[in-house]
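Colleague: Sequence first, then the predicted structure:
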Amino acid sequence: MAGQTGPRAADRTLEVLELVAQATAPVSAKALARGLGCALSTVYTLLTPLTERGYLVRTGGGYTLGYQVSALHRAFQRQAGLTDDIDGVLARMRQATRACANYVAYQGDGLVIADVRTVTADGEERPELAVGVDPRSHAYAHGKIALAAAGPAARRRYLEQPGLRRFTPQTIASAERLDQELRRIRRTGVALDVEEARPGLACLAAPVLGSGGAVIGSVSLSVRPEDLRARRQQLITAVKQAAREASQRA
């Protein structure tokens, strides 16, 4: 590639994949060149290995994601513990509690949401979760699990950026109070939030451990605050049991 080798070329290749993935229809090479701000010849140089390796497919209307992306996703799910076993754990927890059941997989230092599974019924409250670093980690039960398991350096980075933003009047916005909360979570094995991330939503979560004993994710239940108050111990017991089962299958 003229003028571009090494890390810059790799960055551009990944940018092509991201642009195609974000599109709702096939993307033309000219549109990719505009999106990247580079020459059309550069885009074709990037597209060639991506199509040859099956990461992109050329159609009549432009480029779409190829079959190799699906293979990568299946490998990612396997490595993240997102198997049919997890779906079974969530389904049983949902049936036992009549509450929205979630599994959140962590990556890196534990503060990156890698993927989310949810078993719910129409009309139930559920957390609004997305992959990546969630600035509401200190407000959601599943995020508190991740913070409680993370090392001091990772927690310090979180306190610095994105920081303890307040999302509701109940959100923990003090580093000292958060530290007390995380110590309690490590002691009890369960995290709670009651309208800390969203008004009208309460969550409770427990950690899922990998084969080496590290926290790789969490199972959680999402209910209305009044439901948590009425069935607190039942829900805590259910989420901790589900976490143990998920850990055994991880």
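Modeller: Cool, the structure landed. Residues are numbered from 1 along each chain as shown.

Colleague: make it CA atoms for all contacts and neighbour counts henceforth
Modeller: Will do.

Colleague: Same question for the residue lying closest to G217 once chain neighbours are set aside, what's its three-state structure.
Modeller: Spatially, and ignoring its direct neighbours in sequence, G217 is nearest to A105 (4.2 Å; C-alpha to C-alpha, 6 or more residues apart in numbering). Of the three states, A105 takes strand according to DSSP: H, G, I helix; E, B strand; the rest coil.

Colleague: Does I145 touch L204 like I think?
Modeller: No - using C-alpha atoms under 8 Å, I145 is not in contact with L204, being 9.7 Å away.

Colleague: When the two are compared, which one has more neighbours?
Modeller: It is I145, of I145 and L204, that has more neighbours when counted by other C-alpha atoms under 10 Å, with 30 against 27.

Colleague: which residue of this structure sits farthest from its center?
Modeller: If you look at how far each residue of the chain sits from its centre, by C-alpha atoms, centre = their mean, the farthest one is A2, at 37.5 Å.

Colleague: For it, which three-state class applies?
Modeller: coil.

Colleague: list the contacts for it?
Modeller: When contacts are counted by C-alpha atoms under 8 Å, 6 or more residues apart in numbering, A2 touches T42.

Colleague: helices or strands next to the longest helix along the chain in the packing?
Modeller: Longest helix of the chain, by residue count under DSSP state H: helix 225-249. If you count contacts as 3 or more C-alpha pairs under 8 Å, 6 or more residues apart in numbering; DSSP states H and E, helix 225-249 packs onto helix 84-97, strand 202-209, strand 215-223.

Colleague: contacting residues for the residue most central in space within the chain?
Modeller: The residue lying closest to the centre of the chain (C-alpha atoms, centre = their mean) is I113, at 2.7 Å. The contact partners of I113, by C-alpha under 8 Å, 6+ apart, come to V104, A105, Y106, Q107, A130, V131, G132, V133, D134.

Colleague: which residues are common contacts for I145 and L204?
Modeller: Here I145 and L204 have V190, A191 as joint contacts, going by C-alpha under 8 Å, 6+ apart.

Colleague: then this one, side by side with the first:
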Amino acid sequence: MTQPGRRTGTRPPVTRRVLGILEAFTPERPALTLTEICRRTGLPLATAHRLVGELVAWGALERGDGGAYRIGLRLWEVASLAPRGPGLREAALPFMEDLYEATHQNVQLAVLDGLEVIYLERLSGRDAVHVFTRVGGRFPAHATGVGLALLAHADPELQERAIAGPLRRFTPKTICSGHQLRRILAEVRRTGVAISDGQVELFALSVAAPVHGPDDSVVAALSIVVPADAYDPRTLVPVVRAGARGISRALGAPSARRPPASAARESSPAPTGR
């Protein structure tokens, strides 16, 4: 006999259904009709209509003149409270702008979420080399400069998960071997910088450095992405390091207050992902 109040079906809880509706929206499909939401979530029309109505009333969704729904500003308002969001972005922007003015290419700030990176900010010129990234977008960490800089300083258990794979291939230069990834992460820790050469697109080169927080843990990574055939990565290493150090200092990182190691004692890192 079923006990009172106990679920008898396998219907997912309301929270999961609501999150499923929000996840139905993507950069490729930012506006969805109710029918499309039902198709993407598998929810019955009546259930979707009720939940979407509640989300609209709260402000998580907005309905346009054509009847399609979009993500609402209320979600942006809530997301702005994330500790790795606006505060980190505001501290980083002056240094990102300096890097951008020096190259008019892509300057990016990202954080680690599992085995992926999430981009908090990107500055880009009209003629900058093409990148797939966008603010709020995700990308596999092993294939990006910011991802390698973050993975190198991540929890060892997470590093082992990344090394165990699978590692998605984008180009012939993408790191797809766990042994290779382990070696490169050790090199990033040794040199303090990650160079991702042609791992996502063969014509793009990324140089990244970790950003440290108030307790000196790595909280983000700063990178610049330039045309691979127009730049020597070694010329970008000092400015990216300096930018990351400036952000770390603005965040109160103790290590960023100490004088940096002499450039004469530092060996130039070799490009990774070849």
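Modeller: Structure's in. What do you need? Bear in mind that the values here come from a model prediction, so they are computed numbers and not experimental data.

Colleague: Got a TM-score for the pair?
Modeller: Superposed pair, TM-score by TM-score structural alignment, normalised by the length of structure 1: 0.79. Supporting alignment: 241 aligned residues with a C-alpha RMSD of 3.1 Å.

Colleague: Compare the helices and strands packed on helix 225-249 of structure 1 and give me the one nearest L235 of structure 1.
Modeller: Ranking those by proximity to L235 of structure 1 (C-alpha to C-alpha) places helix 84-97 first, at 6.8 Å.

Colleague: What helices and strands are in contact with the closest one?
Modeller: Using 3+ C-alpha pairs under 8 Å, 6+ apart: helix 84-97 of structure 1 touches strand 100-107, strand 112-119, helix 225-249.

Colleague: Columns distance to L159 of structure 1 on top of these, output as CSV?
Modeller: Output for the helices and strands packed on helix 84-97 of structure 1, formatted as CSV (distance: least, C-alpha to C-alpha, whole Å):
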stretch, distance to L159 of structure 1
strand 100-107, 18
strand 112-119, 15
helix 225-249, 27
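
Colleague: Of these, which stretch is the most buried?
Modeller: Counting by mean count of other C-alpha atoms under 10 Å, strand 100-107 has the highest mean neighbour count of the helices and strands packed on helix 84-97 of structure 1, with a mean of 26.

Colleague: Roughly how far does the closest residue to Y55 of structure 1 other than its chain neighbours sit from L50 of structure 1?
Modeller: Spatially, and ignoring its direct neighbours in sequence, Y55 of structure 1 is nearest to G66 (4.5 Å; C-alpha to C-alpha, 6+ apart). Note on G66 of structure 1: its distance to L50 of structure 1, by C-alpha to C-alpha, to the nearest Å, is 9 Å.

Colleague: what residues are shared contacts of these two?
Modeller: By C-alpha under 8 Å, 6+ apart, the residues touching both G66 of structure 1 and L50 are L56.

Colleague: So for those two, which sits in the more crowded spot?
Modeller: L50 (20 against 16).

Colleague: what's the counterpart of the more buried one in structure 2?
Modeller: Residue pairing (TM-score structural alignment): L50 of structure 1 is matched to L55 of structure 2.

Colleague: wait, what's in contact with the nearest residue to that match once chain neighbours are set aside?
Modeller: Among residues not flanking L55 of structure 2 along the chain, L61 sits closest, at 5.5 Å (C-alpha to C-alpha, 6+ apart). L61 of structure 2 sits next to V52, L55, Y69, R70, I71, G72, L73 when contact means C-alpha under 8 Å, 6+ apart.

Colleague: Just the buried residues out of the residues you listed, in ChimeraX syntax.
Modeller: To isolate the buried ones among the contacts of L61 of structure 2 in ChimeraX, judged by 16 or more other C-alpha atoms under 10 Å, type:
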select :52,55,69,70,71,72
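
Colleague: between the contacts of L61 of structure 2, which is nearest L185 of structure 2?
Modeller: For these, the residue nearest L185 of structure 2 by C-alpha to C-alpha is I71; the value is 37.2 Å.

Colleague: Return the distance of A209 of structure 2 relative to D229 of structure 2.
Modeller: Distance from A209 of structure 2 to D229 of structure 2, by C-alpha to C-alpha: 21 Å.

Colleague: re earlier: who touches whichever strand or helix holds the match of L50 of structure 1?
Modeller: Element membership for L55 of structure 2 (DSSP states H and E) is helix 45-58. With contacts defined as C-alpha under 8 Å, 6+ apart, helix 45-58 of structure 2 is touched by V18, I21, L34, T35, I37, C38, L61, E62, R63, G72, R74.

Colleague: Check stretch 226-246 of structure 1 too.
Modeller: 85-86, 89-90, 93, 96-97, 189-190, 202, 204-209, 218-221.

Colleague: Narrow those to just the buried residues.
Modeller: Buried members of the contacts of stretch 226-246 of structure 1, counted by 16+ other C-alpha under 10 Å: 86, 89-90, 93, 97, 189-190, 202, 204-209, 218-221.

Colleague: rewinding a little: tell me the spacing between the residue farthest from the centre of structure 1 and T42 of structure 1.
Modeller: Using C-alpha to C-alpha, we find A2 of structure 1 at a distance of 8 Å from T42 of structure 1.

Colleague: now do S218 of structure 1
Modeller: From S218 of structure 1 over to T42 of structure 1 the distance is 43 Å, taken as C-alpha to C-alpha.

Colleague: and if you look at V69 of structure 1?
Modeller: 22 Å.

Colleague: cool, A75 of structure 1 as well?
Modeller: 30 Å.

Colleague: Doesn't I195 of structure 2 belong to a helix?
Modeller: No - counting by three-state DSSP, I195 of structure 2 is not part of a helix but strand.

Colleague: Return the residue of structure 1 aligned against D197 of structure 2.
Modeller: So, by TM-score structural alignment, D197 of structure 2 is matched to V194.

Colleague: was I right about its match contacting C203?
Modeller: Yes - between V194 of structure 1 and C203 a contact is recorded at 6.6 Å, counting by C-alpha under 8 Å.
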